[in-house]
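# predicted model follows, preceded by the sequence.
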Amino acid sequence: MSRTFTQLSRPNWSSPIFSKPFTRKSLQLIRGALDSEATPFQLPGWASQDKKRSAAVLIPFCNVNETPGILLQVRSRSMRSHSGEVSFPGGKVDEQTDLSLMDCALRECAEEMGIARNRVELLGALHPPEKSLRGDTVWPFVGFVHLRRSQHKFTPYEPKDDPLSSLDMSAIERMASKDEVAAIFHLPLAELANPSRSRAYMFRNEHPYWAVDVSDLVPGDGQPFVSESLEKPQIDEVGAGREGRLEVWGLTGWYLGLLAERLSSLYEP
């Protein structure tokens, strides 16, 4: 994905299918859009994967108060790396327990957010994966988080247009890992389309993308979150954000833009 600032268009998260709660029908459309490219993408075989240098994240779609959006977390300030930053649930592959890259993403989501893997309906994966600043290849998966555990496998049958159940955010906050997660919040898709929240940055000093200010969306005392990180060169993408803001930026922001691009076939002109 190579473009200039003049070619950087805003993701159309205000598309009609994203203006109402997620349904079985909209999940089927998202699954199809993620798998509709001319050259089908295949994850590398697990046996051939460099597990020591691999990581995975889950981009968790969900409904909250009948509003479609994405779950995000603020990493605990006690974490050794990327403390205080906004991220998707995810982390490095555990060679002893993980059976696949997807298994890694689901395990990390369960450990960090307390969301059981059988509540996550996998919708697809994004590509190409990017490397973290530490050199690990980070594989992004996309899923939908259901309110309750499912007793059967998720399938795309019966694409009904009834709203899927909304999450109980207070329950998720109680179940989240206190060691790894400082806060969990819901980012409505409508706010991703809000131009007052977005700022154009350069990813790895090469590719422009939109960072999203979420300072006022993090649960707390009612006051906007203020980043304690120092101003750093933009190429570093380290810290909670720039100029005291809490932002979805760096690799997390880049993957949000990549997701919007992959779903562009669902937007109406």
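Looks like it arrived, so ask away. Residues are numbered from 1 along each chain as shown.
# only C-alpha atoms for contact and neighbour calcs from this point on.
Will do.
# next, count neighbours for the closest residue to P140 other than its chain neighbours.
Nearest non-adjacent residue to P140, counting by C-alpha to C-alpha, 6 or more residues apart in numbering: V57, 5.0 Å away. Around V57 sit 26 other residues, with neighbours defined as other C-alpha atoms under 10 Å.
# now do the one 10 residues further on
Neighbour count of T67, defined by other C-alpha under 10 Å: 20.
# and the gap between it and I17?
According to C-alpha to C-alpha, to the nearest Å, T67 and I17 sit 12 Å apart.
# sorry, back to before: and the residue nearest to P140, how far from S81?
Counting by C-alpha to C-alpha - V57 and S81 are separated by 16 Å.
# please compare the first structure with the one that follows:
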Amino acid sequence: MPRRKADPLAALGTALTRPGAASSDFDLNPGIYPQGRKLRPAAVLVPFFDDGSGTRLILTKRASGLKHHPGQIAFPGGKMDPEDATLEDTALREAREEIGLDPANVTILGRLSTHETVSSFTMTPVLARLNAPFAPVAEPGEVEEVFTVPFDHVTDPARFRIEHRYWRGERRYYYTVPYGPYYIWGATARILRGLADRVTGEG
């Protein structure tokens, strides 16, 4: 009999049982780590689903007119509001606002390691799976596009690269994991690299 292919969504649950370290936008630039910053809590949803042909991750392209991180690839998410009881509530609320995802269509798998951003947030990635097919609706003015990426692309450490650019007169290094026309980099790529390490057991 042919060997059954492992369920990628089951692999996500296994990944959560493996240790993972907190990360930051300064991981590859330790010499410029700022001191005395006041960090604010935030959360993002890392939603996977099976479309019948394979497991995929939902990502967004931020609108070009935004003040912070315009045009960048990101998870749906944002800062924690006072009415949010938990960071999971934050991630689900933001996903509903940004891409029209009904929280009832989401099964939370667990939290990934926190990530500190250059914009002074402690970001908690909430790993999740969708329960049923979903047609995204991008929030006007905030989300330019909603797209998906194959599971195997974002959970393979070999697909990640370290690149650099000059910012404020200094060379800054960061992770990237490009996919087609989408340049996935910065915090999003760093969080996915941490997930890839845990999925493959290389972390």
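Everything's here; your move. As the structure is a computational prediction, the values presented were derived from the model and not from experiment.
# TM-score for these two?
Here the TM-score for the pair of chains, by TM-score structural alignment, normalised by the length of structure 2, is 0.75; 177 aligned residues with a C-alpha RMSD of 3.1 Å.
# sorry, back to before: wasn't the residue nearest to P140 of structure 1 part of a helix?
No: read with DSSP: H, G, I helix; E, B strand; the rest coil, V57 of structure 1 is strand and lies in no helix.
# and it, what pairs with it in structure 2?
Under the alignment by TM-score structural alignment, V57 of structure 1 pairs with V44 in structure 2.
# its match reaches A91, doesn't it?
Yes: in this structure, V44 of structure 2 is within contact of A91 by C-alpha atoms under 8 Å, at 4.9 Å.
# shared neighbours of those two, anything?
P76, G77, G78, V126 (C-alpha atoms under 8 Å, 6 or more residues apart in numbering).
# tell me the contacts of the third one?
It stands for G78 of structure 2. A42, A43, V44, T90, A91, E94.
# can we see that at 10 Å?
Contact partners of G78 of structure 2, counting by C-alpha atoms under 10 Å, 6 or more residues apart in numbering, are 41-45, 90-91, 93-95, 98, 121, 123-124.
# what's it aligned with over in structure 1?
Aligned partner of G78 of structure 2 by TM-score structural alignment: G91.
# on average, how far is the longest helix anywhere in structure 2 from the matching bit in structure 1?
Ordering each helix of structure 2 by length in residues (DSSP state H) puts helix 186-200 first. Compared with structure 1 after fitting, helix 186-200 of structure 2 has a mean deviation of 0.7 Å; criterion: mean C-alpha distance after the TM-score superposition for structure 1.
# what comes up buried for that helix?
Neighbour-count burial for helix 186-200 of structure 2 flags 186-199 (criterion: 16 or more other C-alpha atoms under 10 Å).
# quick one on the thing from earlier: now do the contacts for the residue nearest to P140 of structure 1.
87-92, 101-102, 104-109, 125, 138-142, 252.
# how close does it get to A176 of structure 1?
For V57 of structure 1, the distance to A176 of structure 1 - C-alpha to C-alpha - is 16 Å.
# same deal with W254 of structure 1?
Distance from W254 of structure 1 to A176 of structure 1, by C-alpha to C-alpha: 25 Å.
# ok, L29 of structure 1 next?
Distance from L29 of structure 1 to A176 of structure 1, counting by C-alpha to C-alpha: 30 Å.
# rewinding a little: mind putting the contacts of G78 of structure 2 in a markdown table, secondary structure and distance to V143 of structure 2 included?
Formatted as a markdown table, the contacts of G78 of structure 2 follow (DSSP: H, G, I helix; E, B strand; the rest coil; distance: C-alpha to C-alpha, whole Å):
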| residue | secondary structure | distance to V143 of structure 2 |
| --- | --- | --- |
| P41 | strand | 21 |
| A42 | strand | 18 |
| A43 | strand | 17 |
| V44 | strand | 14 |
| L45 | strand | 15 |
| T90 | helix | 17 |
| A91 | helix | 15 |
| R93 | helix | 15 |
| E94 | helix | 12 |
| A95 | helix | 11 |
| E98 | helix | 7 |
| F121 | strand | 20 |
| M123 | strand | 19 |
| T124 | strand | 20 |
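# quick one: contacts for V74 of structure 1?
82-89, 180-185, 218, 240, 246, 248.
# what does it align to in structure 2?
In structure 2, V74 of structure 1 lines up with K61, judged by TM-score structural alignment.
# confirm that its match sits in a helix.
No: counting by three-state DSSP, K61 of structure 2 is located in no helix; its state is strand.
# give me the distance between the nearest residue to E142 of structure 2 once chain neighbours are set aside and P70 of structure 2.
Nearest residue to E142 of structure 2, sequence neighbours excluded (C-alpha to C-alpha, 6+ apart): A63, at 5.0 Å. Separation of A63 of structure 2 from P70 of structure 2 (C-alpha to C-alpha) stands at 6 Å.
# so which of the two has more stuff around it?
Between A63 of structure 2 and P70, counted using other C-alpha under 10 Å, the more crowded position is A63 (20 against 15).
# wait, the more buried one touches E98, no?
No: A63 of structure 2 is beyond contact range of E98, at 11.0 Å (criterion: C-alpha atoms under 10 Å).
# overlap of the contact sets of these two?
Contact criterion C-alpha under 10 Å, 6+ apart; residues shared by A63 of structure 2 and E98: E139, P140, G141, E142, V143, E144.
# which SS class is the equivalent of the third one over in structure 1?
Using TM-score structural alignment to pair residues, one finds that G141 of structure 2 aligns to D179 in structure 1. Secondary structure assignment for D179 of structure 1 (three-state DSSP): coil.
# and D179 of structure 1, what does it touch?
R75, S76, R77, S78, M79, E112.
# quick one on the thing from earlier: from H164 of structure 2, how far off is the match of V57 of structure 1?
25 Å.
# format the contacts of G78 of structure 2 as CSV; extra columns: distance to S23 of structure 2.
Formatted as CSV, the contacts of G78 of structure 2 follow (distance: C-alpha to C-alpha, whole Å):
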residue, distance to S23 of structure 2
P41, 15
A42, 14
A43, 14
V44, 15
L45, 17
T90, 20
A91, 19
R93, 24
E94, 22
A95, 23
E98, 25
F121, 12
M123, 10
T124, 10
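# which one of these sits closest to D7 of structure 2?
L45 (20.5 Å; C-alpha to C-alpha).
# all helices for structure 2, in order.
Ranges of helices in structure 2, per DSSP H, are 8-16, 87-99, 151-154, 186-200.
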